[in-house]
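Student: the sequence and its predicted three-dimensional model are supplied below.
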Amino acid sequence: MTETGRSRRGAMLLKGLKKLEALRSEEKSTTRKAKNPKQRALNDVETKLAKEIRLGDGIEHVQTRKTPLSNDLVKEEVQLGDSGEKALFQTNYVRLTNSLGGAFQYAVSFRPHVESSAVRIAMLREHEGAIGTANIFDGTSLYLPIQLPQTITNVTSTQQTDGAVVTISITFVKFVKDDECVFVYNLLLKRVMRCLKMHMIGRHYFDSSAPLLSPQHKLEIWPGVVTNIQKYEGGLLLLCDATHKYLRTDTVYQVMYDIYDRSPQTFEEEARGVLIGHTVLTRYNDRTYRIDDIDWNKTPTSSFLTESGARITYIGHYRRTYGIEIKDNDQPLLVSRNRRRIDGTLPSGPEVFYLVPELCTMTGLIDELRNDYRGIRDIALQTRLSPEDRVQCFNKFLRNVEEIEAARNILSSWGIKLHSNLEVEGRKLPAERLSVKTLKFDVGAGANWSEELSRGGMLVPVNLQNWLLVFANNDQNRAVEFLRAMQEVCPPMGMKVKEPTMLGVNDERTDSYVRAIRDHVNGRTQCVVIIVPTSRDDRYSAIKRLCCIEKPVPSQVLLTRTIAHPLKLKSVTQKIALQVNCKLGGELWSVDIPLKNLMVVGINVYYDSSGRCVGAVVASMNQKMTRWYSRTCVRQLPAEPLMDGFQECFIAALKKYKELNGVLPGRIVVYRDGVRDEEQVRIIRLSELLLFKSAFEKIAKDYRPKFSLVVVQTRIHTRMFSLENGNVVNALPGSIIDHTVTKSRLYDFYLVSQRVTQGTVTPSYFIVIYDNSGLKPNHMQRLSYKMTHMYYNWPGTVRVPAPCQYGHKIAFLVGQSLHQNASLKLADKLFYL
C-alpha cells in the first residue's frame, strides 16, 4: 500500500473510531451451540506405523481397528510404586455414579435424507413428547436414559423449506455402559453449565456477571471453571478447577488505531506484528479465533457466499444474523484459518474466517504488560488462588449444581449423582541427596539449596581468565562495580575471575554493541558479558545471533537496572556468576544417580506466531548428569517434518556420548515434553518410537539399549492438596499419586516437585508410553524426581526433569532470537541459560 493509501486508511480508522464511540451500544451475546464431540479414530498413517511395532518388545501390540487411546496404551497389572511415606491428599476430583448404569443408544435415520445436521436435530426435538426431554442427539445417534417401548419408533416431520414429509426412524442399537458414556455425560455437563448462566469461551465456561476489573491495564478478568468427566482407575470422575479469562476492554479496531496514531508510516507492518498470533473473542457468539493475517483489500462491504449459495456483504450478514450495525465500512478484515488437527485433517467449518476488527475483543496479556513486573504482580494478586480459595471454588460449583433446580434435574433425569471431593492415598518420596564441592546434604522441605551452594562452592568451577565486558559509556561506573562484585563473590565458590577487556561503546545503538563484540572476540575468548541500558528484543536478538552463530562464544546480557541496587548487587552477581560458570562448561551440583551407563534425554518443542517450529534435544553426557549436549532442529513451514530433525539430533547425542565415555549408553530414558493432549500422545508413541528404534540401527546394527519413552505434561488441571491441622495446603515436593485419579489403562503418575509459597502448586503428569528397561515403578518415579533437581538456572527443584527445561530454554532462544540453529561449537555447553 502506498503512503497516500496508508494515510487514507488511518484517517478512515480515526473517523470510524469516533463514530464507534459516539454510537456505542451493548452487543448481545449468544451462547454457542454445543457440538457433540465424537471419538477421533486412528488415521491411516498411525495404522501403518502400528503394524511395524513388534510384539513382546516392552509394549503390547497396538490394535489397528479404531480404538480410543486408553486401549492403545495398556497398563500392566502392577505399575504402582511403594517407596516413601504414605500420605493423604485431597484432590479436585469428585466421584460420579449413575443409578441407571449407562444409557440406551438409538440410530436415527431420515427418509428422505436431510443434509443439515442442525435441521435433523430440530426435527427430532419436535418429538420430545415421544422420546422425552432428557436426550442427547448429535444428528445421527440418540442417547436416552430410558428404553422406548418399541425397537423401532417411527415419527414424521415436515420440511419447512418445501413442505415435504420426512419419516424419522429411531432404532434401538444397544445399552451403553457407564464407562462408554463419557462423552454423553460431558454433553450433559455443558447443559448444566448453561443452567448456571456460564458462558463458553474456547473449551471452558466463564461467569461474565462477576468480572474482576483492572482499568489501569484495560483488562476485564472473567472467573471460570474447567470441568471434564473421564474414566479413571477410581471409576468415573469429574475434574473441576478454577480458571480465568483475560479480556481486553479495547477492541482490535482501537488497537489498530493506536498503532496508526503512533506510527502512520509503518502502520501495516506494525499492525501485523502486534496482532498476528493473538487470540480474539467475538462477543456476539462468544467464540475465540487466532489472528493469522490481516487482509487489507477486504472490508465489511466485501461479500461472500452463504451455505445456500446467496451472496451477502459482511455488513448485511451481521445486521441480519446478530442485529449488529458495523460503524466503519472501510476497516480491513482479520483473517483466521481453521487449525489443522494433529493428524493433518481440517475440522468442520470453512477453512478461513474473516473477522471485523471493531467486533473483536483482544484476549490474553499483551507483551508490553507481560514485561511489566508491576502490572503482572497486580493481575496475579487478583487471579492467584490459594489452596483454600481453589477448594472453595470447587465446592461452590458442586453446591450450585445441587441448589439450582434446572441443573439438578438434568443430572437426576439420567440417574447421575455427584459426590464430595475425592481423597486419595499417595506417598511422599524421600529427600534427595545433593553434592557440591565440599558438602553433601539432603534437600529440605523448601526444595532450595542456595545457602548450601554458597557455603560449599561449585562442584566443578571454571576460572574466568579471558573475557569481554561490554557496556555503554554512560554505564561505566555500573560496569566497574559489577566487576568488583564478581571478583568478590566468585572465589569463595571456587571460581577465579581475572580482569576482563573493558569495551565501552559511545551510544546505545545495536550496531555499536555488535561491532564492539565482533572486533574483539577471538579464539581465546571464553565469554562475553554485555550490559545494556534497556530491554530491546532487536538488540538482544542481534547480540545472540552474533555470539551463537557468527562468532560462537558464551554470552551473558544484563540490564543496567539488574545491577543498579548496591544492597542487592552481591546476591545478583552471585546468580550471574553461576550462570556464567554453566555457560563455560562448569558444573554446580550433582544428585545421586545409582544407574550406570545411563543417558537421560529431554525433548521439547517451541512454536512461534508465524508457524515456525523449533525442536530441541538435550542429552546427558556423564554419570552424574552434570554435563549436557544440546541440539535443535528448525521447521520453517508447518508442512515440513520435524521428526527427521529429532532423529538427527538424537544420533549426534549418542555419538557424542560414545566420544566422551568410550561406550554407547546401555540405558536411555527420554522425557518428551511439549505434548498437548491424548491424541498427540498416541501419535508420539507410534511415530517417534519408531524414530528412536531407527536411530539405534543407524548407530550400529546390533545396538539395542534398554529404552524408556516418557511423556511429561504440565498444562493440566489436576490438583493435589495436603491436609495440615484441618487446613488445605499445597502438597510438598516429592508428593506422588499413581492410582485412582490416573488413567485405568496407562502407566502414569502425578508428581509434585516444586515448593510453592504463593498460589496453588500444579503437579506434573508423567506417562510411560514405552519401557523395556526393566525399571520398576519406584525407579522410574525416583529418577523423574531426581532429574527435577538438576536444572542449573535455579538452586531448587523445577516442575519437569532438567533436560526438558533445558530443551525449552534453547528452543525458545532459537525460535525467538536466532531463527536458525546455533553453532555446533557451543553444543556441549549450556550457553542458552
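Tutor: Okay, I see it.
Student: for the rest of this, base every contact and every neighbour count on C-alpha atoms.
Tutor: Noted.
Student: hey, where'd the helices end up in the stretch 401-550 of the chain?
Tutor: Counting by DSSP state H, counting those that start in this stretch, one finds helices in the stretch 401-550 of the chain at the ranges 405-412, 450-456, 476-489, 510-520, 537-545.
Student: which elements pack onto the third one?
Tutor: On a contact count with 3 or more CA pairs under 8 Å, 6 or more residues apart in numbering; DSSP states H and E, helix 476-489 meets helix 569-583.
Student: and here's the other structure:
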Amino acid sequence: MSDERPVPKGRGAALLAALKRREEKEVGVQPPVPKTPEEPPKPRGRAAMLAMLKERQQQVVGQTPPKEVQEVVKPSKPVQEVTKAMSEVSVSEETVSFKGDHGKQLRISANYIRLECDPKRGVFEYEVRFEPEVDAKNRRMRLVNQIIREMGQVKVFDGGAKLYLPDKITDSQKVFKMTLPEVPDTEFNVIITFQKQKKMYDRDSLHLYNVLFKRIMHILLYTQMGRNYFNTHHKYLIPQHKLEVFPGFAVSVDEQEGGLLLCLDTQHRVLRQQNAYELLTELRSMDPKRFKEAANQSLIGSCIFTRYNNKTYTVDDIAWETTPRDTFPTRDGNNISFMEYYKKQHNLTIADEYQPLLINKRTVKVAGSAQKEDIMICLVPELCYLTGLTDVMRNDFKVMKDVAQYTRVTPAQRLMALKTYLKNIRESEKAQQVLSEWGLRLGSGTIDTYGRQLDNELIYFGGNQIGKPTNADWNRDVGNNKVTGPVDMINWIVFFTQRDRELARRFQDLMQKLGDVMGCRIASPKPVELPNDRTESYMTACKDNIKDSTQVVVFIVPSIRGDRYAVIKKMCCSQIPTPSQVVTARVLQNQAKVRSIVQKIALQMVAKMGGTLWNIKLPFKGWMVAGVDVYHGGQSSTCGFVCSLNETLTRYMTMVNFQDKEIGDYYKMAFTKSLERYKTENGTFPERVIIYRDGVGDGQLDYVKRYEIEQFSSVLKQFGLETKLCFIVVQKRINTKIFEMKREGAENPPPGTVVDHTFTRRTMKDFFLISQNVRQGTVNPTHYIVVRDDANMTPDVIQRLSYKMCHLYYNWAGTTRVPAPCQYAHKAAGLVGQHIKKIPDPSLSDKLYFL
C-alpha cells in the first residue's frame, strides 16, 4: 500500500495552490519534507477546522477542548490566513454549453428577470433552535425579531432553522433568553449557532434569495399557500359555483446560464367556499348509511387549506374515533388536547368537540441527523377549507368555462402581470430596502433573446400517403388516409345494456364502414346484451364470452363509474387478457360528431391490437428509445417502462411493476427483458439506447445519476455490449414560460421551438422544447436534461429526436408535450396503479392495451 497521500482535487487543490503561491512570494520555494511512513497524516487546513467545529458541537458551551484535540486542530498557518486564502480563490462548477444550430431563428422572451448583486457583500449563515420548542411560526419569527432588533441588524429568517445576517455576531454559539407577552411566565432560550460564511454570488446563497423574495411577497400583502403566493385581497368570486379564485405568483431564484435570474410565473388558486366540516355535514344528511364511505371518497386524497397558518395539506385518512377532545404528547413530555392546542397556539375556539379529525402523513428529517421519520398531523375539519375542483366540477362544462375566465392567461397578460409586480416593488420603500440591505437590484423587465423553430415533420400513412400537418395537428389527414400497419378485426365482441341496444347496432355498422377508409377489414362483432348495469353482470359476461381467439372487446356503458371501469380493466388485463375499449353512451349520442368519434375509437382499437397508425422519417437505424414514468397512489408507487421494438419506433414493449419508493429499483429486470425482446425482433442488440425519464424533480437528479442509470449500465455490462446509453430527464412541472415577441406583442411560440441558452442551467446539458400547439392561454414548455450521453450526440440530434418522438403517440392525432414512450409509460402506470392494481398479463406486453 502506498504511503503517498491522494492528490487534492477541486476546492482542496485550489486552496493548496493559493497557499503555495503565497509561500513562494514570501520565502521562496522549499523542497518538500518526506513524512515518516509510520506517522499517520494529521488533518490540516480546512479538514482541521472541520474537526475542531465537530468537536465543539459535542462540548458544553465554554468548555476548553482537551489537549489532544488542540494538537490535532493546530493549523500550519493561522486560521485568519487560511480563511483569507480561501476567500481569494474563486471555485465554481464548469459551465456547460449545449447550443444547437438547426432551425429558423425566433425572437423570444421568458418570465425571467435578471437579479444583480454586489460582489463585495457577504452572507453569514446561522442555525436557530428554541428551548422549549416553539411550533407556531409567527412566535418563532417574533422571538428572533426581538434579538435582531436589539442588535440593530438586518436579517433573513423564514421561521425555520436558518438565519442569515450580513455581519458575524459570534464565532460559535450564542444563547439569548427571551419572553413573549402572551406567555410571560415562559422563558425561551433562542440558540444561534454560526454555520458558515458565503458570498452573495455563491450557489449556496440561493436559499437566501428565495427567502428574501418571500419577505417581499409578504410586504406586498401576498399570502403563501403551499409553495406559491396569492393575493387574498383581490380574489375573483364565482358565486354560482361557490368558488373563489386567488391570483398570485410562483417566485424562485436560480443560477442559470444567463446569470442569477428571478423566475416569476402567474398562478391561480381555486378555493371552495366550504370547509371540510360543512362537507361532512352535507354528506351525512344526504345518506347517513353510506356517510363514512362517501366522506372517504370525497376527502381522502384532496388538498385542504388552513387559514390560521396559510398552509396546504393532503388528506391521507380520516380518524373517525379521534376528536378534538383527545390529547397528544408534546415535545416537553406533557399531554394537551387538540382544543387546548389550537386555543393556545392560534387563539382558535373549536365549536364541535365531537367531529372526527383529518390525517396528513408526511416524512420529515430527524433533527441533527440524516435519517427521516414518518409523522401524522391531525387537522380539525371546521378549520380546513377545501381547495381545487372535484371530478364532478371538472366534468361540468359550465364550471370549467367560468373558472377558465380567470385562470387561462395569455402571454400578453402574463407579461403585464409581471410588469405590474416589478412596478409594485419599485414603488414599495420596504421592498426596495430589503433588496438594498443585501446589495441586490432587480432588472427593469424580462430578458429578450432568441430561440429556434425546428422543421415541421411529415406524417407518413399507408399507401405512401404523406400528411403535412398544420400547427402540429394532422387530425384531418388521419381521417382520410389508411393506417401504416393495419390489423383486421375479425373476432371481436360488443357488450351493452338493453337501453343502449340501438347505439350498439349503429356503432358496429359505422365501424364496418370505416374499416375500408382505414385499410382494415372489420367484420361484424358478436353482440352481448347485459341484463343490467351491475359490475357482477360485466364480470359474468366477460367470463362467459371472451375466448382465446377474441381479438378485442368493446363495452358501451351508460355512464362514467370508476368502480365499473376498474372491474372491466382488471378482468381484461389480468384475468382474461384481451385488449378492451370502454365507451360511454353519451359520447355515441352526439349525431353531429359520431362519425369522427367512432373513427378515433377504431384507430385506438387498431393500436391496442398491435397495429401502427402512422410514422415519421427517422435518419438512423439500430436505436432503441424507452420511456419511464411513475404513478403515485395507494401504499406503493407504480412504475411503467416502455421501449421500442422496431426501426420506425412505432411498436413498443410495456412492463409495469410496483415499488415502494419514488425512484425505481427494478430497472435491471425490465431493461434485460427489453434487450432480449429487441434482439428477438431485430436479430441484434441496439447500437444506442435513449431513455426518457419522466417525473424527476431537481432534488432527485443526483440520486438518478447514482442509482437508476447504474442499473442500466450494469445490464449492458452483463451482456458484454458496447451499446451507447443516453439518459434524458423530462420535466413538465416547471414555471418557465416562453413567449415569441412579435410586432403585435407577446404570443405563444410555434410548435418545434427550442431554447437552449440564457434560461437553461449553467452546469447542465439541458434545453426547453415547445412541441404542442395551444390555442387558448399560454403554452407550457418541457424541460429536457441530458444526464448522461455515452455517444456524445450533438444538441441538434437530441433536440430533433425529442421533437420527432412527440409525433408518435397513437391516442392523439397531433404532437404531445412529452415524447411518445414517456406518454405511454404514464398511461400504463396510471391504469395499473389507479384501477387494475395488479401486474397485467405478459401476453399484453407488446400491445398498447392502456390507451
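Tutor: Thanks, I have the structure now. Predicted, not measured: the structure shown is a model, and the values here were computed from it.
Student: what's the TM-score here?
Tutor: The TM-score (TM-score structural alignment, normalised by the length of structure 1) is 0.85; 752 aligned residues with a CA RMSD of 3.1 Å.
Student: still on that earlier bit, can I get the helices of the stretch 401-550 of structure 1 in a markdown table including mean neighbour count and distance to Asp293 of structure 1?
Tutor: Formatted as a markdown table, the helices of the stretch 401-550 of structure 1 follow (neighbours: other CA atoms under 10 Å; distance: least, CA to CA, whole Å):
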| stretch | mean neighbour count | distance to Asp293 of structure 1 |
| --- | --- | --- |
| helix 405-412 | 17 | 41 |
| helix 450-456 | 16 | 47 |
| helix 476-489 | 18 | 44 |
| helix 510-520 | 16 | 29 |
| helix 537-545 | 18 | 22 |
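Student: so for Glu270 of structure 1, which of those helices sits nearest?
Tutor: helix 537-545 (14.2 Å; CA to CA).
Student: that closest one packs against which elements?
Tutor: Looks like helix 537-545 of structure 1 contacts helix 510-520 (3+ CA pairs under 8 Å, 6+ apart).
Student: now the helix it packs on: which residue numbers in structure 2?
Tutor: Across structure 2, the stretch matching helix 510-520 of structure 1 (TM-score structural alignment) is residues 535-545.
Student: what's the mean deviation for the matching stretch versus structure 1?
Tutor: Comparison of stretch 535-545 of structure 2 with structure 1 after fitting gives an average deviation of 2.0 Å (mean CA distance after the TM-score superposition for structure 1).
Student: what about the counterpart of Leu264 of structure 2 in structure 1, which helix or strand?
Tutor: Matched to structure 1 by TM-score structural alignment, Leu264 of structure 2 sits across from Cys240. According to DSSP states H and E, Cys240 of structure 1 maps onto strand 235-251.
Student: run through who's touching that strand.
Tutor: Contacts to strand 235-251 of structure 1, defined as CA atoms under 8 Å, 6 or more residues apart in numbering, come from residues 92-97, 178-179, 206, 218-231, 357-365, 383, 390, 393-394, 717-718, 740-741.
Student: same check, this time on stretch 667-683 of structure 1
Tutor: The contact list for stretch 667-683 of structure 1, computed with CA under 8 Å, 6+ apart, reads 46, 69, 72, 342, 597-606, 705-713, 715, 773, 801, 803-804.
Student: mean shift of the strand holding Cys240 of structure 1 relative to structure 2?
Tutor: Counting by mean CA distance after the TM-score superposition for structure 1, strand 235-251 of structure 1 comes out at 0.8 Å.
Student: now the helix or strand that comes right after that strand: which residue numbers in structure 2?
Tutor: On the C-terminal side of strand 235-251 of structure 1, the closest following helix or strand by DSSP H and E is helix 252-262. Residues 276-286 of structure 2 are where helix 252-262 of structure 1 lands when matched by TM-score structural alignment.
Student: now do stretch 741-761 of structure 1
Tutor: So stretch 741-761 of structure 1 is aligned with residues 759-779, judged by TM-score structural alignment.
Student: sorry, back to before: of the helices of the stretch 401-550 of structure 1, which is nearest Leu746 of structure 1?
Tutor: Of the helices of the stretch 401-550 of structure 1, nearest to Leu746 of structure 1 by CA to CA is helix 405-412, at 29.2 Å.
Student: corresponding residues in structure 2 for the closest one?
Tutor: Using TM-score structural alignment, helix 405-412 of structure 1 pairs with 429-436 in structure 2.
Student: comparing that stretch with structure 1, how large is the average distance?
Tutor: Using mean CA distance after the TM-score superposition for structure 1, the mean distance for stretch 429-436 of structure 2 is 1.7 Å.
Student: mind listing residues that contact that stretch?
Tutor: With contact meaning CA under 8 Å, 6+ apart, stretch 429-436 of structure 2 is reached by 212, 216, 219-220, 425-426, 441.
Student: ok, now with 7 Å
Tutor: With CA atoms under 7 Å, 6 or more residues apart in numbering as the test, stretch 429-436 of structure 2 has contacts from 216, 219, 425-426, 441.
Student: residues in contact with stretch 153-169 of structure 1: which ones?
Tutor: Against stretch 153-169 of structure 1 from outside (CA under 7 Å, 6+ apart): 108-112, 123, 152, 170-171.
Student: ok, those vs Glu268 of structure 1, which is closest?
Tutor: Nearest member of these to Glu268 of structure 1, counting by CA to CA, is Met123, at 48.3 Å.
Student: tell me who's in contact with the closest one.
Tutor: Ser157.
Student: name the element it belongs to?
Tutor: Take DSSP H and E as the rule and Met123 of structure 1 turns out to sit in helix 117-125.
Student: chain center to that helix: distance?
Tutor: In terms of CA atoms, centre = their mean, to the nearest Å, the centre of helix 117-125 of structure 1 is set 37 Å apart from its chain centre.
Student: which SSE is immediately downstream of it?
Tutor: Heading C-terminal from helix 117-125 of structure 1 (DSSP H and E), you reach helix 128-131.
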